[in-house]
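J.: here is my input; please provide its structure:
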Amino acid sequence: MSQMTANGLAVEGLHARGARRRWLAPLLLGLSALVMVLGASVGSTGLDALWQAVRDPVAWQIVMDIRLPRTVGAWLTGALLGLSGAVAQGLFRNPLADPFLLGSASGAVLGVAVLLVFSGTPVAAASWWLKLGLTGGAFLGALGGVLLTLLLAQGVQHTLRLLLAGVVVGYVLGAVKDLVTLSAPDVLSSMLAFVLGNTGLLGWSACGVLALVLVPLLVLSAATARVLDGLSLGESTAFSLGLPLTPMRALLVAVLALGTGAAVAQAGLIGFVGLAAPHLVRGLLRVTHGPLLLLSAITGGLLLSVADIAARVLIAPQELPVGVLTAVLGGSYLLWLMYRRTRGGGG
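T.: The predicted structure is shown next:
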């Protein structure tokens, strides 16, 4: 009788998780839509009603050309960071892995700095093609940073060695970036915006580039979800399942580098979104990497959209760099997570 009761409870638990999985994505997308409407209504003068902007051509132009692309771009940037964070944590089998942790961020910023120096064009005046070129340069820089980290760490087998190699590569590439920007003082203001994280630079051209990167990355990451599930069971188990680990690892590194590079190229360094989004999804329900990657992308977009609105509102009419705000909030969340795990381990 007790066995039947246990089986019944297990079946009910599976049904409950399945129901949560079905409604979580539409709920997050609905919240994202509401946040986008709110973001399009928030400006330097406070909260404006969108229907009032319909009657005022100037206000409507501000909404359509400045506020709305900034809000949409913030969501797309957060989605790329959330997706990259979930890929990094699955690839390196480390729940504290961050898309910026393995030299990818420093490499991406270096790639942006080199292109800005050679083009001589400020980011605010960049054309569609230059923004696309910045994304390509950031991707190559991020890919180079990750590959250099993997080379120094001799693979992903030793987590501590991998993290130490990522720290070293980050410092070295950051120093090279500083040398590049010092050689061309005209790009210092643009690089400062990248280092602090700034969604105010996002326009419709940036949204187009971000969407152009996000959609295929979602498809590619979904195709590699089975590999991430196998890696979560251990290297030997994944190998025994007949999974093509070597080419899939290379593809996952490319997804991580391109997602990070595109986000950095358009909005600068915005930390902790990629770390927090997968953790929040896992806190809501237990899923395999297929749903986790999609839900992490949506959660990352929602998190950065909310942070962008908060950055505009907290000290209005001035603005906080959104990267500073996410660092404070994300760092507090990380400390709380570590404290909770320490208490759980001690108990």
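
J.: make it CA atoms for all contacts and neighbour counts henceforth
T.: Will do.

J.: center of this protein - which residue?
T.: Leu81 (0.8 Å; C-alpha atoms, centre = their mean).

J.: let's compare: structure for the following, please.
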Amino acid sequence: MIRQVLLAFIPIRYWIALIFAIILISVGGEYIHLAKIIGNVLLIIISVKFAILLHEIGHLLFAKLVGGTPRRMVLGKKHKIVQTTIAGIKIVLHSDFNSGLAYTAFDNLKHIRLKLLLFYSGGFIVNFIIAGCLYFLFGFHIDLSNAIYPISAFGIANLFVGVIALIPYRSTYNGLKITSDGLSILKIPSYKKEDLLNLIYINELLDAYDCMEEKKYKKAITLYENYKHKVDDIDLININLSIAYLKLGDFEKSTSIMETFLPIDENASSHYKSYIYNGLAWNYLLLNKIEEADTYSDIAHKSNYQEKNIKATRGSVLIEKGNFKKGKEFLIEEVDFKYPNNHTLSAAMYLEVAFLKLGEYKKSKKYSAFVKKNIHLLDIDEKMLYDRLQEKITS
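T.: Have a look, this model is predicted:
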């Protein structure tokens, strides 16, 4: 785990660049200047990661100062490396650490717009304070070829992260659209009363999400059902309810919940449209309704082709249909043998079939061994698909 955490902050490509810089220093002469440039650039890039960490801490710190309840800090994307709880705050680190999210709840809505302003601002305020202190104490040196400047690198990184956060823009996290701090601040005056009232129930929503992560699906269902009666926007709640029932093995119930979204209005601006299509596709795949799964996985992929779960569903359906070559292309990047989890194992068990049918037996055995070694990590839905695929292989 320590190695994975270290690589999240300093990936292998950074180590390669560092080794290259050391080689240049050993060569000497004019190459030393190039080595110093590489070293300073590496310092700035690595410092950005620590500045992001401080940025998210800033959000949670300011939330606490204005009476909020800090709940969660998520660092990076892709595969979860470590998860821990410090002072009641769940901290999650992923393998691709280049971004962060902070979650908090507000039980008291008095002066809530001001509280939100300070919460959204907390990240870049901390970054600017750090950058300002370092600048006035030590100054920033930008002659990268002259010497190595770790303090300047850290100060510049904090300044950079703070400025970027202030720019109003939208990005995506696991396929969902999220707003930058700058855009979130600009949106505060336009929040409707019901949007602000919903903030009271964020704790319940995060409790349910914690239960999903801990695979306490029955408890999550109870929390989601209770939460659903308190808010107007229930699309996300129903999607999560469907997933919870699916993970308990009640595929019919899960599918019936997803089918309540049908027909889907293509002109609607739902943030969850691609997830609804993908959820329908996965449920139909489980029920062995391959044509329906094909239809909805294709629509989901066309509407959100970068999201990993949507890609994985599409690849799995294609392999079920016998399109092994194309299905393999969807799934091949979804497996990382260093990170056995539900996502990588699901992709691997379909790749085992694809490579077997394509006559690449050595690769097929490689994916088969990966799944068998970690089969205890599969949930009910994935185990059912695995057994079904094994029947096809042996028949």
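
J.: could I get the TM-score for this pair?
T.: Once superposed, the chains reach a TM-score of 0.25 (TM-score structural alignment, normalised by the length of the first structure), with 135 aligned residues with a C-alpha RMSD of 6.1 Å.

J.: circling back to that earlier point, what about the residue nearest to the centre of the first structure, which SS state?
T.: helix (DSSP: H, G, I helix; E, B strand; the rest coil).

J.: may I ask which helix or strand encompasses Lys131 of the first structure?
T.: Counting by DSSP states H and E, the element that carries Lys131 of the first structure is helix 128-153.

J.: name the next helix or strand downstream of that helix, please.
T.: By DSSP H and E, the next helix or strand past helix 128-153 of the first structure is helix 159-182.

J.: show me what counts as buried in the helix or strand hosting Val264 of the first structure.
T.: Assigned by DSSP H and E, Val264 of the first structure belongs to helix 245-267. Neighbour-count burial for helix 245-267 of the first structure, counted by 16 or more other C-alpha atoms under 10 Å, picks out 245, 248-249, 252-267.

J.: can you state the direction angle for it and helix 128-153?
T.: For helix 245-267 of the first structure against helix 128-153, the angle by axes from the mean of the first three to the mean of the last three C-alpha atoms, to 10 degrees is 130 degrees.

J.: for stretch 207-227 of the first structure, buried residues please.
T.: Neighbour-count burial for stretch 207-227 of the first structure [16+ other C-alpha under 10 Å]: 207-211, 213-214, 217-218, 221-222, 224-227.

J.: and for stretch 273-286 of the first structure?
T.: Buried, per 16+ other C-alpha under 10 Å, within stretch 273-286 of the first structure: 273-279, 281.

J.: what angle separates the helix holding Lys131 of the first structure from helix 159-182?
T.: 140 degrees.

J.: that older thread, out of the buried residues of stretch 207-227 of the first structure, which are inside helices?
T.: The helices, defined by DSSP state H, take in 207-211, 213-214, 217-218, 221-222, 225-227 from those.

J.: returning to that earlier point: which of the buried residues of stretch 273-286 of the first structure sits closest to Val306 of the first structure?
T.: Comparing these against Val306 of the first structure with C-alpha to C-alpha places Val273 closest, at 11.4 Å.

J.: OK, contacts around the closest one?
T.: 78, 81-82, 85, 300, 303-304, 326, 330 (C-alpha atoms under 8 Å, 6 or more residues apart in numbering).

J.: can you give me the distance of it to Leu302 of the first structure?
T.: 10 Å (C-alpha to C-alpha, to the nearest Å).

J.: next, show the common contact partners of these two.
T.: Common neighbours of Val273 of the first structure and Leu302 (C-alpha under 8 Å, 6+ apart) are Gly78.

J.: so what's the closest residue to Leu214 of the first structure other than its chain neighbours up against?
T.: Using C-alpha to C-alpha, 6 or more residues apart in numbering and skipping the chain neighbours, the partner closest in space to Leu214 of the first structure is Leu80 (6.2 Å). By C-alpha under 8 Å, 6+ apart, the residues touching Leu80 of the first structure are 214, 259-260, 262-263, 297, 300-301.
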